[in-house]
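> no FASTA, just this:
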């Protein structure tokens, strides 16, 4: 997987949250967990099928990717998009104390099971950190910090307790706060704020559209033309931006945008991004 470089001016974390670097993948400290624990399905994103628990054929003995420099041209675009939010190094170095699955094969199953659980939890931490950075959500900051502390504590559970953790229940609790955060942040935007949650906007022509304060939660924006669009204060949690054109679009101040979404889209030097996100190397 790709290890992004940090932004020039990373934002300071809000009290009770983590900075962007703490939720950034450190592949050098991970035992290639995303390349083993997760399944691949032959598609436009992956050149071949791979079962969960099976090591990718491109994984080197030192847990590095043997085709890292040519992943996209080799048919592994999905690897350049994926982000574990730092779960890989936490499971490798903290949960399993730096003992890798090759040296201790009896731990492999538990390690591979723990990885996606911690990854889901750390994704929630990303969203909570974003919420805590929003001044408009200050009335919720106490509750957001409490929920953050709870989820962060869950990432430190031992493998046995991670295996039986009900992640969905915790996600629902967090989502309730994120919805309220979204409402507070989007409320000041002038005009009628549309709700396009889950909308099918695949291939939509939205060039230059004013989408400020619009809820695009879970919207399908695959291959949509969003060039020059204003997406400030738009709620983008779960929006599918695969191959969407973000050239010149303004996503500064957008809510709950992730590296995965940005990496899956197309953009350019004129695309405005939140300070916690890097400009992907493949953008023009």
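Cool, got the structure. What you are looking at is a predicted structure, and each value in this text was computed from that prediction instead of being measured.

> going forward, measure contacts between C-alpha atoms and count neighbours the same way
Fine.

> Next one: residue 186 from residue 195, what distance?
Per CA to CA, to the nearest Å, residue 186 is found 11 Å from residue 195.

> Show me the common contact partners of these two, please.
Common contacts of residue 186 and residue 195 (CA atoms under 8 Å, 6 or more residues apart in numbering): residue 214.

> Of these two, give the one with the bigger neighbour count.
Between residue 186 and residue 195, counting by other CA atoms under 10 Å, residue 186 is the more crowded of the two (22 against 13).

> another one to put next to it:
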């Protein structure tokens, strides 16, 4: 994993997955999903070949939540490696074990994405050895048996990774002017619907902040720590996210940006974003 291309190992490959996100996970009728679905029950739109029958029309059909989700490559890992290509439809016991293992591997793969990003940050060079060790350990955990995965103390491991990522962010932000000021520490802050147009948030700590429907039009978010920040419906038109730390594709997919929004090179501009604000 550590030498592989993150674009292929840490992004979903539906062609090599048994539609696990469409079966294992629950969703409730809401603005994101048109119907209720309990965990372990196939979505009504899942075809016999494990593909989505309305993939090109998900937003039009009321399933925008599906367009936001990313398994970080856990789907193909569980389908092809953990279970050796065994189809859950052929064996109820395999289905039960696979659906229990998938969310655990998905969490581990998200941590792999963060650690891979941290490993490539020049400012965090002093932590490179520790980052490499934790990255390798996380990859090892993804290769456990289904039973070992479900028994794993995931919270403890997430805590260890979270501590390292916090120290990584501090090293990166150390050279950003004003980043250490108290007003730029908004960790876990409730900023839902906040008017932050043109705000200077460069190097800010927004880890775990609630930015749902916040107006960040034209905001400077360079080197901001966005790990776990909730960006659903946040307005990012013209915002500068260059070098934003631990920003993921699902976070971007949930937000609303445009052609002027500046993104880290490792991320892709969502297709549903407007060409211009």
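Nice, thanks for sending it over. Fair warning: this is a prediction, and the values are worked out from it, not measured in the lab.

> Show me where the stretch 151-277 of the second structure has its helices.
Applying DSSP state H, counting those that start in this stretch to the stretch 151-277 of the second structure gives helices spanning 154-173, 249-254.

> Could you dump the ones you listed into TSV and include distance to residue 6 of the second structure?
What follows is the helices of the stretch 151-277 of the second structure, written out as TSV (distance: least, CA to CA, whole Å):
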stretch	distance to residue 6 of the second structure
helix 154-173	18
helix 249-254	13
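
> Mind checking those for the one nearest to residue 59 of the second structure?
Closest of those to residue 59 of the second structure is helix 249-254, at 11.9 Å (criterion: CA to CA).

> Show me what residue 144 of the second structure lines up with in the first structure.
Taking TM-score structural alignment, the alignment pairs residue 144 of the second structure with residue 157 from the first structure.

> ditto for residue 55 of the second structure
Residue 55 of the second structure maps onto residue 68 in the first structure, by TM-score structural alignment.

> how near is that match to residue 90 of the first structure?
Using CA to CA, residue 68 of the first structure is found at 22 Å from residue 90 of the first structure.

> Between those two, tell me which one has more neighbours.
Per other CA under 10 Å, whichever of residue 68 of the first structure and residue 90 has more neighbours is residue 90, with 23 against 16.

> Just list the residues touching the more buried one, thanks.
Residue 90 of the first structure sits next to residue 30 when contact means CA under 8 Å, 6+ apart.

> Same question for the one 10 residues further on.
Taking CA under 8 Å, 6+ apart as the definition of contact, the neighbours of residue 100 of the first structure are 31, 92, 108.

> redo that, cut-off 7 Å
Residues in contact with residue 100 of the first structure (CA atoms under 7 Å, 6 or more residues apart in numbering) are 31, 92.

> same check, this time on residue 109 of the second structure
Residues in contact with residue 109 of the second structure, defined by CA under 7 Å, 6+ apart, are 10, 72-74.

> Can you state the mean residue-to-residue distance of the helix or strand hosting residue 149 of the second structure versus the first structure?
Residue 149 of the second structure belongs to helix 146-151 when assigned by DSSP states H and E. Average distance, helix 146-151 of the second structure versus aligned residues of the first structure after superposition (mean CA distance after the TM-score superposition for the first structure): 0.9 Å.

> Check the offset of that helix from the chain's centre.
From the chain centre to the centre of helix 146-151 of the second structure is a distance of 22 Å (CA atoms, centre = their mean, to the nearest Å).

> Now it: buried residues?
For helix 146-151 of the second structure, the neighbour count (16 or more other CA atoms under 10 Å) marks 146, 149-150 as buried.

> tell me which of these is nearest to residue 127 of the second structure?
The closest of the buried residues of helix 146-151 of the second structure to residue 127 of the second structure turns out to be residue 149 (CA to CA; 27.4 Å).

> what's the spacing between that closest one and residue 191 of the second structure?
In this view, residue 149 of the second structure and residue 191 of the second structure are 35 Å apart by CA to CA.

> With residue 104 of the second structure instead?
Residue 104 of the second structure sits at a distance of 29 Å from residue 191 of the second structure (criterion: CA to CA).

> next one: residue 146 of the second structure
The value you get for residue 146 of the second structure to residue 191 of the second structure, if CA to CA is used, is 39 Å.

> Over to residue 174 of the second structure?
Residue 174 of the second structure sits 24 Å away from residue 191 of the second structure, taking CA to CA as the criterion.

> Same list (the buried residues of helix 146-151 of the second structure) but as JSON lines, adding distance to residue 87 of the second structure.
Shown next, in JSON lines, are those (distance: CA to CA, whole Å):
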{"residue": "146", "distance to residue 87 of the second structure": "15"}
{"residue": "149", "distance to residue 87 of the second structure": "19"}
{"residue": "150", "distance to residue 87 of the second structure": "19"}
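
> what about the helices in the stretch 1-150 of the second structure?
Ranges of helices in the stretch 1-150 of the second structure, per DSSP H, counting those that start in this stretch, are 6-9, 64-68, 74-77, 92-119, 128-142, 146-151.
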